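Visitor: Sequence unavailable; structure follows:
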């Protein structure tokens, strides 16, 4: 059988899981009660499959370095890692087209793509392994195979796939795709046994999906192919990266793979599956992952409760006291607090959407922000000042940069810093400091073997993160020098 390449699709903001899920730290990076993120669980599930030697991930450029960190913690088998980096999200059809074209060029058109959303939870791994084996058998005969989940309830929040003609390997031809039904129709689907939940997971040969894309959405396939031709390709240390060209990728149609291909193709098979699956689509779904106490409460962090029942409270940093509550969701983060009726937890996305319309930072960022070199946390800010805690990993370095409107005072808390400040370069030890004037070129590097932690005090007329001019950067964030 041809090579299997798991393809993790890591898109979407997860707005129903605000304030933990945000634009720059979306749902796939959410930690579950066991400490692993949904993205890590998806990677672990893919990498344990037989004969898998590489994993391809399609994700946003802004979360690339965090994705690398997540995978490196688990990649004990030293699998090869391919990344396709999107400048903006253009939906699943564009992501899968880019993955298929990438694999056709590098690994052959007979390769099989196993498309896995990065933000789903599957608890029955042996059933998953068996389902993938069956899906591969169907894909080998040219079927675009989708995993149809056997419904356990009359669910109105998922799309459905109706089973048609029986095929080999326990599959069925997909008779039709159905949008999210009303409650009465969902109950009929559950009772009839002919409809399955659409999980958005697929297994298919590269040449098969490319043929169907060419048949049903040739404009999209041509646009993605043109974009790939203009996109830089980097390779090294068992990793390769394709950073999609922003201008041409913006011209790719924004459409899901279901609308573009699956609902109109005659080559779609559905494989009934029971995988212990959840899309973790709301805080109510997250609540079900944790065992409740004798009052039905599920709590993370320190709580003092009186006459409280059936509540989910997540507050790892701050004590929560509650009196006389029932069936509430309470999510506390350093800069935002969510309180919701658990029965209406799907509506949390309305809060996130309103914050986005307002341009509020709480839609995009947490107080702690990940960067390729480490993290920074905003401790306090006000008119003309901002105080940050900065952590730089060993051998990591900030870009050589300059600010027009602010000065910076750096104080080392622990570790050793190598500082470029104008024409000078010197070491700073614990409790030592330096002052950087506006307009002065500077850089911070950690030459040690432990994390460098420092406090940065900014002062000036404008303190936005966009007041930065990068000259050189080891992570490729500085502009390319002009050709001579």
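Guide: Nice, I can see it. As the structure is a prediction and not an experimental result, all values here were calculated from the model.
Visitor: Please make it C-alpha for all contacts and neighbour counts, starting now.
Guide: Noted.
Visitor: Residue 256: how many residues sit nearby?
Guide: Residues contacting residue 256 under the criterion other CA atoms under 10 Å number 16.
Visitor: Return the residues in contact with it.
Guide: 91, 92, 93, 94 (CA atoms under 8 Å, 6 or more residues apart in numbering).
Visitor: how about a cut-off of 10 Å?
Guide: Contact analysis of residue 256 by CA atoms under 10 Å, 6 or more residues apart in numbering lists 90, 91, 92, 93, 94, 95, 96, 262.
Visitor: Give me the buried stretch members for the helix or strand where the fourth one lies, please.
Guide: When elements are defined using DSSP states H and E, residue 93 is found to belong to helix 91-107. The neighbour-count criterion (16 or more other CA atoms under 10 Å) identifies 91-104, 107 as the buried residues of helix 91-107.
Visitor: take a look at this one as well, against the first:
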């Protein structure tokens, strides 16, 4: 390889609504462990597969502000310290995100080769993926803008397509791009896959930081200007860099393909035949999983009799199936999805309908993650609710007060340091403490093991926004 460093830029956006009920806006698919026996999330696997690349920098991650602590914790779990985690105050698609990443990368080096990756892809042949990236590096070093075209295996309507000047062969080499095609209907997709000039658009890119900046200057100067201003006026918040919303929100909502790749004369596509999937829906997940002799993928408490070609997943309760085929059945603690596999692309519309009708399950899980740990809603009524709270070792909640509710905590495992109106006391397993309405209080786990407690709230209003914070180690 040449001497420019490789700068990974990982785009962590997206809600993954087609993988509901496991993937939701509050905790989307890129942060879930979905594939095989691996304990890693899709985001974590994105970094693990890059280890064999030489001259690679610490990553720049770009994510939704609401997911910042999830991203930071998942990077900590696999021993990766990001160069920076950039927080988008609003979603503006991939073009503004890449522009921000490129400007940020140039602040560290005179130039670098940017490797733009999505956080939610699965790749089976990681060794060949590295070979493809090495060709991509050489091509990008010669001032080309490189994208990677997945060799299609079926007539997919969920992907865009790329046409190259010449047909792909088994050789890994760059091809000049003729055009991009938006997601086709099934009739067009069936025609496209018969021509080896067409490939699926993977949404991965390689180019020099300086070169993509030049192309933004040529084709989308306003986006570049707004991204520069949003960075120069950004706010440092702990380990995060929060973009200035006044500028970033004015960026056009546009993909990198439409903004730059369809206009540039420097575009090259390199074939990608590596067992790639964007895990875009339950059908794709079924395709990528190991199945039994009758084509079933089964996970969790599932009982079957005369079942064929199904994706069956239980997260909590027993799922029993009899005389069915070609179904997706996914159960978790608050929702059950039952769908034909052929309808997998339509699930996002079902989620839209849930949200429109005000079902909180469309966006939120019962288990909610916080920088200090998590809580799970167990039961509730109008004037009370019960939660299970887990606090990580050495972590603490904010010093806070509630205007409309009191709380009762029962410690079930670990040790709790509880502060109430400036008085501190330690509590251990089977002990309890009452937090009166209006009291300033803080919960800390001073131990080396996780702290678990049951919280009973009661009052006239139980919303999460009834928190007046006085001090918070996480800058909230």
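Guide: That came in fine, so what should we check first? Please read these numbers as outputs of a predicted model, since none were measured by experiment.
Visitor: Let me know the closest of the buried residues of helix 91-107 of structure 1 to residue 387 of structure 1.
Guide: The nearest member of the buried residues of helix 91-107 of structure 1 to residue 387 of structure 1, counting by CA to CA, is residue 91 at 37.7 Å.
Visitor: Next up, identify which helix or strand the closest residue to residue 150 of structure 1 other than its chain neighbours is on.
Guide: Nearest residue to residue 150 of structure 1, sequence neighbours excluded (CA to CA, 6 or more residues apart in numbering): residue 196, at 5.2 Å. Residue 196 of structure 1 belongs to strand 195-205 when assigned by DSSP H and E.
Visitor: matching residues in structure 2 for that strand?
Guide: The alignment of strand 195-205 of structure 1 onto structure 2 (TM-score structural alignment) covers residues 198-208.
Visitor: Mean per-residue distance, the matching stretch versus structure 1.
Guide: Stretch 198-208 of structure 2 differs from its equivalent in structure 1 by a mean of 0.6 Å after superposition (mean CA distance after the TM-score superposition for structure 1).
Visitor: check contacts around residue 278 of structure 1.
Guide: By CA under 10 Å, 6+ apart, the contact set of residue 278 of structure 1 is 119, 120, 121, 122, 123, 199, 285, 286, 289.
Visitor: give me that answer again for 6 Å
Guide: 120, 121 (CA atoms under 6 Å, 6 or more residues apart in numbering).
Visitor: same deal with residue 448 of structure 2?
Guide: By CA under 6 Å, 6+ apart, the contact set of residue 448 of structure 2 is residue 393.
Visitor: Wasn't it part of a helix?
Guide: No - counting by DSSP: H, G, I helix; E, B strand; the rest coil, one finds residue 448 of structure 2 to be coil, located in no helix.
Visitor: how close does it sit to residue 472 of structure 2?
Guide: According to CA to CA, to the nearest Å, residue 448 of structure 2 and residue 472 of structure 2 sit 21 Å apart.
Visitor: go on, residue 248 of structure 2?
Guide: Going from residue 248 of structure 2 to residue 472 of structure 2 by CA to CA gives 27 Å.
Visitor: Residue 390 of structure 2 now?
Guide: Counting by CA to CA, the gap from residue 390 of structure 2 to residue 472 of structure 2 is 17 Å.
Visitor: More neighbours: which of those two?
Guide: residue 390 (21 against 13).
Visitor: Report the spatially nearest residue to that one, omitting neighbours in sequence.
Guide: Using CA to CA, 6+ apart and skipping the chain neighbours, the partner closest in space to residue 390 of structure 2 is residue 452 (4.6 Å).
Visitor: related to what we said a few turns ago, how many degrees apart are the strand holding residue 196 of structure 1 and helix 91-107 in direction?
Guide: Computed by axes from the mean of the first three to the mean of the last three CA atoms, to 10 degrees, the angle separating strand 195-205 of structure 1 from helix 91-107 equals 30 degrees.
Visitor: Kind regards, and thank you for your time.
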